[in-house]
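Chemist: The following block contains a protein sequence and its predicted model.
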Amino acid sequence: MYKIDTPVSEQDFNQYFELRWKMLRKPWNYPLGSEKDEYELVSQHRMIRNRQGEVVAVGRVHMNSSDEAQVRHIAVDKEYQGKGLAKLILASLEAFAREEGAVRIVTNSRQISIPFFASSGFEIEKEVSNELGKLKRQQMVKRLTSTNTILLHPKWCRQLQDTWYETIPISEQMGIKIHQYSGKTFETRASLNKNINLHGTMFAGSIFSLATLTGWGMIYLQLKEKGLEGDIVLGDGNIHYHKPITMQPRALCNIESLNGKFDPLLKNKKCFIKLQVAILDGDTAVAEFSGMFGILPLKAKA
């Protein structure tokens, strides 16, 4: 059984880059250092070790734009080829790209690796410039679809996502997307790369915005469930931070946290709903948001 790891320490990265050079640059007589490029610091890196702790497979992905990711430098030690390790690395990189909001993933493949990427769902799109002046490459593309998401009312969720992007453009720039709605639980996720500060963690203001939109969205969907309409506004919001976000920003709102009644809307009166939103970094709880939202009947807007 092989486990996907993310290099963290200097030693991890030394071993990671050594294998990359050994498999992808040394055969063409390129020196140490040629295996690195300007995207290393903004990329996600993955590796696999053997039982002796030696790195035997590596790969990398970075975001070219808000909806396109690029995979590069997948390599497997010769002794471990044919065991499916490259597929494991690619699957991990694709999962990260999906979480970041990518709808397509590209790679510039040499002729020898085209069958591998084709077997993983990639298609040749065009020829690209030679790598390091020698290695002919083809750009291959794979369309990504969301997996493992539960959308009880996909039409409502799509309308909600569109509403955010149209009326609050910064939500799209932050990479905030609906991940799950089960009727009782509403989950959103954001891109860490688009909200990262100089410490390599998520901006506190971005976390607050993610929490606020998640609470707003839960109320929007509950209004749909009840056949009601209204303008949703944040009256008061407080957040308590415990740990920084360094991996996957997630926000969850459970229906049990809602406190208040929607009935006044039936009489064209405003109502108030309190709720809580949990903020997680992957599976680790890092902050709690409490908000008071007001819902105004539509005809009372004037």
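Modeler: Sure, I can see it.

Chemist: CA only for contacts and neighbour counts going forward, please
Modeler: Will do.

Chemist: how about residue 92, what does it touch?
Modeler: Contacts for residue 92 (C-alpha atoms under 8 Å, 6 or more residues apart in numbering) come out as 4, 46.

Chemist: Doesn't it belong to a helix?
Modeler: Yes. Assigned with DSSP: H, G, I helix; E, B strand; the rest coil, residue 92 falls within a helix.

Chemist: ok, now how distant is it from residue 45?
Modeler: For residue 92, the distance to residue 45 (C-alpha to C-alpha, to the nearest Å) stands at 10 Å.

Chemist: another structure for you, compare them:
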Amino acid sequence: MTTISAKIVQDSLDLQEVLQVRRSVFIEEQQIPESLEMDGLDSIAAHVIVKEDDMPVATGRLRNVQGEAKVERVAVLKSSRGKGLGKLVMDSLEEYALQQKFSAIVLNAQEHAIPFYTTLGYLPASNLYEEAGIPHMKMKKDLT
């Protein structure tokens, strides 16, 4: 039986696992330059790590950006997609945002992921724009 767990990262070992997942998805799979992906902001963010049978398979981070909770770097390994792990990442980050007393949460969704975020209650907050060569849209969800 498969065991799936999600937790907020507490130590440097967990953070290294987060970075492994992001490297696989963003740098290797999506060909995003490492200099853009590894932006130096991980130390001021809260991260969630999802493990399947003790193997890191999904992640995301949340930062306070000008008083708003901003979700970033949501990634699920290709081999683990379609199992609800992205929703688990988002649920964990939203719960953390509520604990931190944020009233809303924002994110910049890659175009292919807009339908996913829409099913979670996120609404468009911009037109499409390009970031790292990929079309994105700002989306927002009220947490109150």
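Modeler: Arrived safely, thanks for sending. As the structure is a prediction and not an experimental result, all values here were calculated from the model.

Chemist: Do you know the score for how well these two fit?
Modeler: After superposition, the two chains reach a TM-score (TM-score structural alignment, normalised by the length of structure 2) of 0.87; 142 aligned residues with a C-alpha RMSD of 1.8 Å.

Chemist: need the strands for structure 2, in chain order.
Modeler: Ranges of strands within structure 2 are 4-8, 46-52, 55-65, 68-76, 104-110, 123-124, 129-131, 134-142, based on DSSP state E.

Chemist: JSON lines for those, including mean neighbour count?
Modeler: Formatted as JSON lines, the strands of structure 2 follow (neighbours: other C-alpha atoms under 10 Å):
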{"stretch": "strand 4-8", "mean neighbour count": "16"}
{"stretch": "strand 46-52", "mean neighbour count": "23"}
{"stretch": "strand 55-65", "mean neighbour count": "22"}
{"stretch": "strand 68-76", "mean neighbour count": "22"}
{"stretch": "strand 104-110", "mean neighbour count": "21"}
{"stretch": "strand 123-124", "mean neighbour count": "18"}
{"stretch": "strand 129-131", "mean neighbour count": "13"}
{"stretch": "strand 134-142", "mean neighbour count": "18"}
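
Chemist: Among those strands, which comes closest to residue 32 of structure 2?
Modeler: strand 134-142 (9.1 Å; C-alpha to C-alpha).

Chemist: outside of that closest one, which residues touch it?
Modeler: Under C-alpha under 8 Å, 6+ apart, the answer for strand 134-142 of structure 2 is 103-111, 114, 121-130.

Chemist: What's the match for residue 120 of structure 2 in structure 1?
Modeler: Counting by TM-score structural alignment, residue 120 of structure 2 corresponds to residue 120 in structure 1.

Chemist: Can you tell me how far that match is from residue 128 of structure 1?
Modeler: When residue 120 of structure 1 is compared with residue 128 of structure 1 (using C-alpha to C-alpha), they lie 20 Å apart.

Chemist: give me the stretch of structure 2 that the strand ranked longest in structure 1 matches.
Modeler: In structure 1, taking DSSP E as the definition, the longest strand is strand 284-296. Aligned using TM-score structural alignment, strand 284-296 of structure 1 spans no residues in structure 2.

Chemist: Tell me the buried residues in that strand?
Modeler: Under the neighbour-count criterion of 16 or more other C-alpha atoms under 10 Å, strand 284-296 of structure 1 has 285-296 buried.

Chemist: how far does stretch 284-293 of structure 1 sit from the chain's center?
Modeler: Taking C-alpha atoms, centre = their mean, to the nearest Å, one finds stretch 284-293 of structure 1 lying 20 Å from the centre of the chain it belongs to.

Chemist: And for that stretch, what's in contact with it?
Modeler: Contact partners of stretch 284-293 of structure 1, identified using C-alpha under 8 Å, 6+ apart, comprise 208, 211-212, 215-216, 232-245, 272-280.
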